[in-house]
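> Output the structure for:
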Amino acid sequence: MKAIFDPRQLDHAPEAYFRRGATMPHPEQPRRAILIRDMLAENGFPIEPPRDHGLDPIRAVHDPDYVNFLQDAHARFRADVGEGPLAIPTAHPGPRRGQRPKDIHGQMGWWLTDTSTELTAGTWDAIYWSAQSAIEAATRVAGGERAVYALSRPPGHHAMAAAANGFCFFNNACIAAHHLTQRFGKVALLDIDVHTGNGSLDILWDRNDIFYASLHADPAVYPTFYLGHADETGTGTCRNIVLPLGADQDMVLEALDGALAQIRNFGAEALVVSLGFDMAADDPLAAVQVHADGFAEMARRIAGLGLPLVLVQEGGYLGPSLAVNAQAFLTACRDVL
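You can find the predicted model right below:
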């Protein structure tokens, strides 16, 4: 099983964000990808760079005006305020009624929904090549490879069609899933990040050709809060499987089995996985209790579906077991294939 990664994905280096009223160091750091990349090399996974598939596959999922905004937003912010201030939004339009502003600060509030999506000098290159890694993985699977892993960083499943959210700018997994529909009639997207894939729900809400199933901690009491409840099904092809805070490994595996059964019933011909290692018991953003053996078992059950498989990296932060959990999942998946 090949891995896809471009070193330019390390160029996004946010400093801080506001959480629960306080400024804190930003957890979505380049070192996340470095630890996983090094683990891949140590375990014999070929790591290859993506080809440049251009903006069309991204614009197929995201509002073109949003994509255009991201290309030069940081430079425009710096031109207005100089060096020093964090490039985060400080004005928001509420329910997004009205007209899009022309001022950079107003535009940041329009397109960036929270303080976790700080813009840096390297953000555009990082998010562009993160998306290209997912597109490359999907292209290879559509071309006949059994499974490919995209080490996409920054992550993507909180990114909506027309807004950044929760560390995410481009929804890499949805871009990959849409790309696969050019080859497969029915595609499934399985999200096993501990947070609601609210961006994926936003993008896939009205799609009938992509089935979305997500396991995540209860959004009534855990971020991202605003989407991910069991009764939110879109046109009928979205499934939210809600886990209580503190859910143990057996509960998570049981929920996974339910999601896999629904994917089979949908008749999926290919599968994309939003792969979050923040299900780990010792993750800095921990909400459930999965350990390395649990990640390995999740991989075996997912690969056991026998579907063409694109794995797209999502969360998993700088806890002590990040690389161990990534190794457990990816090697177990490779062993099944």
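
> rest of the way, CA atoms for contacts and neighbours
Will do.

> Next secondary structure element downstream of the strand or helix carrying D38?
D38 belongs to helix 30-42 when assigned by DSSP states H and E. Using DSSP H and E, the helix or strand that follows helix 30-42 towards the C-terminus is strand 47-48.

> Please generate a structure for the following sequence too, so the two can be compared:
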Amino acid sequence: MRIFHNPDHDRHDSRSELHDGQLGRSFECPERMAVIRDALAAAGFAPPAPPPAPVPRALLERVHAPAYLDFLETAHARWVAAYRTPDAIAFTYPVPGLRRTAPPAPIAAALGYWSFSVDTCITEGSWGAARSAAACARAAALAAAEGPAFALARPPGHHAHGDLFGGYCYLNNAAIAAETLLEAGAARVAVLDIDYHHGNGTQAIFYGRGDVLTVSIHADPVQAFPYFLGHADEGGTGAGEGCNMNLPLPEGTAIAAWRAALDTACRRIAGHGAEALVVSLGVDTYEGDPISRFRLAEGDFPGIGARIARLRLPTVFVMEGGYAIAALGRNVAGVLGGFLGR
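Below you'll find the predicted structure:
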């Protein structure tokens, strides 16, 4: 398995996450990459490839609105010029009943225009890290024709909409990988999201399209972030009708019920006729995760990879969530090792 890693990731280190009423350092931290790299090396995986070439702007614009990209690139400098503090964080949002017709001029308000959750700030290194993560997703997708590939990159991406950041996500790496596979010749691509949290951004980006099937197994949004998307009745619209499947599960779900959902997801992907697969790899389904409420054990993760391998598709894994630092690397290595039949 080829691994693509972004060395710029540690420039994105948020000290200003608002979580459960407390302001502190983000759970999505640079240490996550180090423990995964170490665990993969210990499990015998090859070292990461050299840093890939930057993502062409044209590819980013197939996923994200140009004005949104311009905002992300300039937001931190605008924030520092206005407030001279290191982390840019929104405090007001255009909720229903207010107007979202154009971004306001003050940077504090513009942050709310372009985001949906106060857990995600913009640091000095966020834009560079996000661009590098997207480059890893693209490189892994290009490599998938020759064998499975893994974008070991942060910040994650599956919560990022075409014109919104949030949930630790800025650029949607899974969507960028899917677009790359389509560009490379696949007629139909599937995205399987196995993170604890619903991939609301990925769903929104492809919701009206028929060339990308999105399937997500996640905590019921009645109970868990992102709360306002991810219900079972969201099936797609227009050309995308029938091309979105959500499999929400209650808090406390253990491997038996979770594995049954994975079987359902895999059958749907096989029936769609997908020619390539992107896996949004979150391991925050682990029982010890500090911000999630499923009960998968460390020994359950290899079987997840093995089940996905039975689809026999060119496969790209893109790193998403997982915040139990002590077990994070072993759980990622478990999924990837199971996929390879180790």
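
> so the lengthiest strand in structure 1 aligns onto which residues of structure 2?
Longest strand in structure 1, counting residues (DSSP state E): strand 210-217. Across structure 2, the stretch matching strand 210-217 of structure 1 (TM-score structural alignment) is residues 212-219.

> swap in stretch 261-269 of structure 1?
Under TM-score structural alignment, stretch 261-269 of structure 1 corresponds to residues 267-275 of structure 2.

> all helices for the stretch 101-250 of structure 1, in order.
104-111, 123-142, 172-180, 198-204, 249-266 (DSSP state H, counting those that start in this stretch).

> Contacts for the longest strand of structure 1, please.
177-178, 186-197, 200-201, 204, 228, 237-245, 252, 255-256, 259, 263, 266, 268, 287-288 (Cα atoms under 8 Å, 6 or more residues apart in numbering).

> Mean distance of that strand to its aligned residues in structure 2, please.
Superposed on structure 2, strand 210-217 of structure 1 shows a mean distance to its aligned partners of 0.4 Å (mean Cα distance after the TM-score superposition for structure 1).

> quick one: that strand to chain centroid distance?
Offset of strand 210-217 of structure 1 from its chain centre (Cα atoms, centre = their mean, to the nearest Å): 12 Å.

> got it, and stretch 167-187 of structure 2?
For stretch 167-187 of structure 2 - counting by Cα atoms, centre = their mean - the centre lies 10 Å from the chain centre.

> what's the first-to-last distance across it?
Its start and end residues considered, stretch 167-187 of structure 2 measures 30 Å (Cα to Cα, to the nearest Å).

> Contact partners for H26 of structure 1?
Applying Cα under 8 Å, 6+ apart to H26 of structure 1 gives the contacts P14, E15, A16, Y17, S116.

> Leaving out the residues flanking it, which one is nearest to it?
Once flanking residues are discounted, H26 of structure 1 sits nearest to A16: 4.4 Å by Cα to Cα, 6 or more residues apart in numbering.

> so that neighbour sits right up against E28, yeah?
No. Between A16 of structure 1 and E28 there is no contact under Cα atoms under 8 Å: 9.6 Å.

> out of these two, which sits in the more crowded spot?
Neighbours were counted for A16 of structure 1 and for E28 using other Cα atoms under 10 Å; E28 has more, 25 against 19.

> which residues does the more buried one contact?
Here E28 of structure 1 is in contact with P14, P154, F167, Y317 (Cα under 8 Å, 6+ apart).

> Compile those residues into CSV and extend it with columns for distance to E83 of structure 1.
Formatted as CSV, the contacts of E28 of structure 1 follow (distance: Cα to Cα, whole Å):
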residue, distance to E83 of structure 1
P14, 14
P154, 23
F167, 22
Y317, 28
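
> Map Q313 of structure 1 across to structure 2 for me.
Counting by TM-score structural alignment, Q313 of structure 1 lines up with M319 in structure 2.

> That match and L152 of structure 2: what is the separation?
With distances taken as Cα to Cα, M319 of structure 2 is found 6 Å from L152 of structure 2.

> for L340 of structure 2, same thing?
Look at L340 of structure 2 and L152 of structure 2: by Cα to Cα, they are 17 Å apart.
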